[in-house]
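A.B. asks: Model the following, please.
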Amino acid sequence: MKILVAIKRVIDPYVKIRVKPDHSGVESNNVKMSMNPFCEIAVEEAVRLKEAGKAEEVIVVSVGDNASQEQLRNALALGADRAIHVQVPEQSSPLAIEPLTVAKVLKSIMDNEQPGIVLLGKQSIDSDNNQVAQMLSALSRRGQATFASNVDISGDAVTVVREVDGGLETVQLAIPAIISTDLRLNEPRYASLPNIMKAKRKPLEVITPESLGIELTSSQEVLEVMAPPSRSAGIKVDSVEQLVDKLKNEAKVI
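C.D. replies: Predicted coordinates for the structure are as follows:
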């Protein structure tokens, strides 16, 4: 069985985000980039399933410009077998790579590769849309389990423990299935130096959306990006009466 894993290149989560002076987006020039943390969890889970004998091949795919190959090579160093880079022009607007477009690309690759499991991070930390897995499920008419904290494959079915608002939910899906990963599914490993060197020799195929019959179009428009307002300093009160007065007359929350 093949496992297909979708990954995304994002600004490193430990970098302080700066809004551009014209408020058209966030500054990405000369900023450290990395693989989306939820995507790292998806790659780790796919590699673990392969190591457990549940899969024969792990394929990673990313939609983006040439710089996305850095994250694909990193995924190969973590244990994936081959990579597919769906290349978009350098000057393309990030809005052109919206969730529905990515879902259509993954649907086309699914049709070509016929994976048993498709793993995705539940969301990317830049746009936080949390939409691709659900859209891909609808387009491919495959069962889905989002927010997975445990994945167990047995025969032609996969059992997934999901994190939901009320606690945990266990569902069973027929394979092929689509799963999005949550934080508590696993802890991603670090790539060793020998594996980083081996990753340079692993196959990385470059294709375009046009070769898949998909046009880069956008139905969204960003009007303005702004930093959140600065939080004011807290104050100390001397009594409960003073606290109630400030909550009532200043904060106006009671």
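A.B. asks: CA atoms for contacts and neighbours, from now on please.
C.D. replies: Fine.
A.B. asks: I214 against L106, yeah?
C.D. replies: No: counting by C-alpha atoms under 8 Å, I214 stays clear of L106, with 10.7 Å between them.
A.B. asks: Neighbour count for the two, which is higher?
C.D. replies: L106 (26 against 14; other C-alpha atoms under 10 Å).
A.B. asks: How far does the helix or strand encompassing the more buried one sit from its chain's centre?
C.D. replies: According to DSSP states H and E, L106 maps onto helix 99-113. Helix 99-113 has its average C-alpha position 15 Å from the chain's average C-alpha position, going by C-alpha atoms, centre = their mean, to the nearest Å.
A.B. asks: which parts of that helix are buried?
C.D. replies: If you call a residue buried by 16 or more other C-alpha atoms under 10 Å, then helix 99-113 has these buried ones: P99, L100, T101, V102, A103, K104, V105, L106, K107, S108, I109, M110.
A.B. asks: I'd like to know which of these is nearest to L173.
C.D. replies: Proximity of those to L173 was ranked by C-alpha to C-alpha; the top entry is M110 with 17.2 Å.
A.B. asks: contacting residues around stretch 201-213?
C.D. replies: Contacts of stretch 201-213 with the rest of the structure, by C-alpha atoms under 8 Å, 6 or more residues apart in numbering, involve 76, 81-88, 105, 108, 215-216.
A.B. asks: Here is the second sequence; please produce its structure so I can put it next to the first one:
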Amino acid sequence: MKVLVPVKRVVDYNVKVRVKADETDVDLANVKMSMNPFDEIAVEEAVRLKEKGIVTEVVAVTCGLAACQDTLRSAMAMGADRGILIESSIELQPLAVAKLLKSICEMEAPSMVICGKQAIDDDSNQTGQMLAALLDWPQATFASKVELAGDKIIVTREIDGGLETLSMALPAVVTTDLRLNEPRYATLPNIMKAKKKPLDTIAAESLGVDTAPRLKTIKVSEPPRRAGGVKVADVADLLNKLRNEAKVI
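C.D. replies: Next comes the predicted model:
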């Protein structure tokens, strides 16, 4: 069984993102980049399935600039067998990424696609769902547990009211939630081995997919600064402020 894991290069989650002076985008100059945390969870789950002997090959795929090869190498250091870079110099929005991934799925014929539920840069939470729709595959989003039983996959997903368990036929698309697993740290030997694993580069234009942006960013701004708190003398003073100043009681 082959599993395809899309990964995305994003600003490292430990970095404080700053907005450009002209408010057209965030400033990426000299900013540390890393793999999207939800995608790390997806890679970890695919590798665990391989370690159980259920999956035979894990293929990591990403879309973007040549610098995205580092993200693929990180995935391969975690245990992915090979990587595919769909190289493109233009902004790729969720629908464009889903179309490119559809083309790769048709080429690779995986039994399952496991991807992060969303990227921490745009928070769109759309690519997995769009990919499933384009492929006409069943999908399970926000997965917190994944089990394979024969030709079916059983996914426990997190919903507002608790947990929901789905059984689906393969091939299928699964998007990962935070509580699915704890991603491993890549060891130095595995990082060195990842440099020798195969990494193929495909030009996005060669896939015959319309990747033109359909959305235009009008403005990017930082959230308003929170006002400082105040100290109160006692509970009575707190209740008085809540009642007369905050108007919440």
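A.B. asks: Provide the TM-score value for the superposition.
C.D. replies: Once the chains are laid over each other, their TM-score by TM-score structural alignment, normalised by the length of structure 2 reads 0.96; 249 aligned residues with a C-alpha RMSD of 1.3 Å.
A.B. asks: just to revisit the earlier point, for the contacts of stretch 201-213 of structure 1, pick the one with the most neighbours.
C.D. replies: L76 (28 neighbours).
A.B. asks: ok, now how distant is the closest residue in space to that one that isn't next to it in sequence from H85 of structure 1?
C.D. replies: Computed as C-alpha to C-alpha, 6 or more residues apart in numbering, the closest residue to L76 of structure 1 that is not its neighbour in sequence is A199, at 5.2 Å. Between A199 of structure 1 and H85 of structure 1 the distance is 15 Å, computed by C-alpha to C-alpha, to the nearest Å.
A.B. asks: which one in structure 2 is aligned with the residue nearest to L76 of structure 1?
C.D. replies: Alignment note (TM-score structural alignment): A199 of structure 1 maps to A194 of structure 2.
A.B. asks: OK, contacts around its match?
C.D. replies: R73, S74, M76, A77.
A.B. asks: Most neighbours out of those, which is it?
C.D. replies: In those, the most neighbours by other C-alpha under 10 Å go to M76, 28 neighbours.
A.B. asks: So which bit of structure 1 is the one helix or strand that residue maps to matched to?
C.D. replies: Secondary structure from DSSP H and E places M76 of structure 2 in helix 69-78. Mapped onto structure 1 using TM-score structural alignment, helix 69-78 of structure 2 spans residues 69-78.
A.B. asks: how far does the matching stretch sit from the chain's center?
C.D. replies: Taking C-alpha atoms, centre = their mean, one finds the center of stretch 69-78 of structure 1 at 15 Å from the center of the full chain.
A.B. asks: pretty sure S24 of structure 1 contacts V222?
C.D. replies: Yes: taking contacts as C-alpha under 8 Å, S24 of structure 1 lies within contact range of V222: 7.5 Å.
A.B. asks: any idea what K99 of structure 2 aligns with in structure 1?
C.D. replies: Correspondence of K99 of structure 2 to structure 1, assessed by TM-score structural alignment: K104.
A.B. asks: Thought S144 was touching R179 of structure 2, still the case?
C.D. replies: Yes: at 5.3 Å, R179 of structure 2 and S144 qualify as touching, with contact defined as C-alpha under 8 Å.
A.B. asks: Pick out whichever of these two has more residues nearby.
C.D. replies: A direct count of neighbours by other C-alpha under 10 Å for R179 of structure 2 and S144 places S144 higher, at 19 against 13.
A.B. asks: Next up, the contacts around that one.
C.D. replies: So S144 of structure 2 contacts V155, T156, R157, E158, T176, D177, L178, R179, L180, N181 (C-alpha under 8 Å, 6+ apart).
A.B. asks: sec struct for the fourth one, please.
C.D. replies: Assigned by DSSP: H, G, I helix; E, B strand; the rest coil, the conformation of E158 of structure 2 is strand.
A.B. asks: Can you tell me how far V10 of structure 2 is from G64 of structure 2?
C.D. replies: Counting by C-alpha to C-alpha, the gap from V10 of structure 2 to G64 of structure 2 is 11 Å.
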